[in-house]
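>>> sequence first, then the predicted structure, then my questions.
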Amino acid sequence: MGTTMNSPPRHGLARVLSKHGLCSRTQAAQWIADGRVCVDGRVVRDPEHPVVRGRQRIAVDGRDLDAAPRLYLMLNKPRGLVTTASDERGRDTVYRCFDGAGLPWLAPVGRLDKASEGLLLFCNDPEWAARVTDPLLGPDKTYHVQVDAIPDATALAALLEGVEEGGERLRAKAATLLRSGEKNAWLEIVLDEGRNRQIRRLLAAFDIGVLRLLRVAIGPLTLGELPKGQWRALTADEVRSLPAS
């Protein structure tokens, strides 16, 4: 019998676990296969078993799904790590920074590419993560970028005007010269939307190469003095401060 228009949506059990932020979908499927997950007091071993979130009691290892504590943290991502749980090419991932910490499953909130550094958020709260990464309503992101040129005022203004590249409009919300040497300079670039490798692509369009790229802030949340490769939990006030721009 089909569902009516007023019926709440049913989703596969593995998807529900992963969307709750408890684990990845692959992990969820394994937990289910191992008999660690119960629905309404009954062990379910089918990861596609349909459930209605909020209508059925889901437990993992005897603990109710909604009892899992929420955790939010920031990492000062080092250069050379990929932002993924596992890499098919065997490269080191950001999760190496959490080795031995005994943390629950946490997903990255947004991404930094392998060559980029700085502030990267993690949480097990998908709804909060979605607000922070929302391309229209999410907070601004601030970067310090070392470049192989010394852009003048005209070049900085061009970054704000932006360019069409790969079918996308790439532009900076703000671009400021922080300091310069004989052959290179540090810029502060603020983005109000997230596109793949946006800063590198934007600068490349003006024949400016990136030497280092460091994210220093997301909205009002700053990296501060957190050492490279280290992490810390966010305070309740910091969690509430996002996704404010």
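Thanks, I have the structure now. None of the values given here were measured: they were computed from a predicted structure.

>>> alpha carbons only for contacts and neighbour counts from here, please
Will do.

>>> need the three-state assignment for E238.
E238 carries the three-state label helix when classified by DSSP: H, G, I helix; E, B strand; the rest coil.

>>> for it, which residues are in contact?
Contact analysis of E238 by CA atoms under 8 Å, 6 or more residues apart in numbering lists L221.

>>> ok, it to R57 distance?
Plainly put, E238 is 31 Å away from R57 if you go by CA to CA, to the nearest Å.

>>> try this one side by side with the last:
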Amino acid sequence: MERLNKFLAHAGVGSRRHCDDLIAAGRVKVNGRKVVDLGLKIDPASHDVSVDDHPVKTERPVYWAVNKPVGYLCTNDDPDGRPRAVELLPHVEQRVYTVGRLDEASEGLLLMTNDGELAHALTHPRFSIPKTYLVLVAGKPGPDDLQKLLDGVWLSDGKVRASDVRRLKPQGDSTWLRIVLTEGKNREIRRMLAEQGHKVLKLRRVAIGPVKLDKLAKGKARRVSEPELVELRRWVALASERIAKLKEKAAKAIPDGMKLTPRPKPTGPRPGAAFKPAGPRPGAAFKPAGPRPGGAFRPAAPKPGAAPQPAGPRPGGAFKPAGPKPSAAGKPVAAKPGAAFKPAGPRPGPARSPARPKGWRPLPKSR
């Protein structure tokens, strides 16, 4: 059993996302019945699948070895229209994709297939399938530099290491190295050597497991031979056995009292948690979009029962024209009613005592 979108993608209908769109649009039928379930699983041997009433048949698996030149991308879709590695196989009817990637500036061996299980095993670091590269670096790396590549180099996405590094021959001020990796991160070799102060001038992949580039010309492709394919599957089987043994050994190392059995995950609401429907909370008053129930409506007009206020001076208030006040300059200031008139000048009162002569002091008081 496999998912319907995966079956359609392997049959060459399109990418899995495109196949999901076809299923959601109701254009796919299984045994004559329209399906819209994106998670549906089928048995390719017993189910009849059609798209727009055209039957879809399973593609036979194909395996190709390609010598990618510099400047080609390892993608099936590029919006910028740059050259792609799949364009080197125009005669292949099946929808194939690359096993692993080489960046645009690198060249060498690519495996292209529609066998998803084998491609996953060849690229996943857990299986440790070796990939061999010939690298021309600037300068002359010493034994310490090569040992650091074997011990591991810290990059932004973790620690990476090479499984084997050898110095081959000098070329002017540069040096050819042979590097073997068992995992593939983005531009891993270039970043590792850059940490050691050596720029990569050329990078060519020459082998993936038992499949070798040999004398395949740039831009050309050949079928992977049957002996190579058998050897590839044998390497994957040995890696699977090794992984299973490591898991069994790790399980035995845990005491019986420490082993934990995973609890099944419920598919409904959490136990003990109240169900929360997508709407107002149960028991909560409904709040319509508008004025609050029971609250006074506040229109943008005067309050009900209030006299309208004309645009002008307030009712009952003295009119205050713009300009100087009536008591401004040019008019005498009238005295307040009932207040004594205060002329401008010194306040009326007793005469001031004359100024005391210099050196005068009062007599002491008698006791």
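That came through fine. Keep in mind it's a predicted model, so treat the numbers as computed, not measured.

>>> what helix or strand is the residue in the second structure that V145 of the first structure lines up against on?
Aligning on TM-score structural alignment places V145 of the first structure opposite V135 in the second structure. Applying DSSP states H and E as the criterion places V135 of the second structure in strand 131-138.

>>> can you list the buried residues in that strand?
Residues of strand 131-138 of the second structure classed as buried by neighbour count (16 or more other CA atoms under 10 Å): 131-138.

>>> is the aligned residue in the first structure for N5 of the second structure in a helix, a strand, or coil?
Aligned counterpart of N5 of the second structure in the first structure: A14 (TM-score structural alignment). Secondary structure, three-state DSSP: A14 of the first structure is helix.

>>> can I assume A14 of the first structure is in contact with V37?
No: using CA atoms under 8 Å, A14 of the first structure is not in contact with V37, being 9.7 Å away.

>>> just to revisit the earlier point, OK, contacts around the match of N5 of the second structure?
Applying CA under 8 Å, 6+ apart, the residues near A14 of the first structure are 25-26, 28-29, 32, 47-48.

>>> matching residues in the second structure for the lengthiest strand in the first structure?
Longest strand of the first structure, by residue count under DSSP state E: strand 210-218. Aligned by TM-score structural alignment, strand 210-218 of the first structure falls on residues 200-208 of the second structure.

>>> likewise stretch 125-134 of the first structure?
Counting by TM-score structural alignment, stretch 125-134 of the first structure corresponds to 115-124 in the second structure.

>>> contacting residues around the matching stretch?
By CA under 8 Å, 6+ apart, stretch 115-124 of the second structure touches 61-62, 99-100, 113, 127-129, 183-184, 233, 236.

>>> just the buried ones out of the residues you listed, please.
By 16+ other CA under 10 Å, the contacts of stretch 115-124 of the second structure give 62, 99-100, 113, 127-129, 183-184, 236 as buried.

>>> how near is L146 of the second structure to Q196 of the second structure?
Taken as CA to CA, the span from L146 of the second structure to Q196 of the second structure is 9 Å.

>>> who's more crowded, the two?
Ranked by neighbour count (other CA atoms under 10 Å), L146 of the second structure and Q196 place L146 first, with 19 against 15.

>>> helix, strand or coil for that one?
Going by three-state DSSP: L146 of the second structure is helix.

>>> that one matches what in the first structure?
With TM-score structural alignment defining the correspondence, L146 of the second structure maps onto L156 in the first structure.

>>> for the first structure, just list every one of the helices.
With DSSP state H as the criterion, the first structure has helices at 13-19, 25-33, 126-132, 153-161, 198-204, 236-241.

>>> looking at it, H10 of the second structure is touching N114, isn't it?
Yes: shown here, H10 of the second structure and N114 form a contact pair, counting by CA under 8 Å, at 6.4 Å.

>>> what touches both of these two?
With CA under 8 Å, 6+ apart, H10 of the second structure and N114 have common neighbours R95.

>>> look up the closest residue to the match of L146 of the second structure, ignoring the ones flanking it.
A175 (5.9 Å; CA to CA, 6 or more residues apart in numbering).
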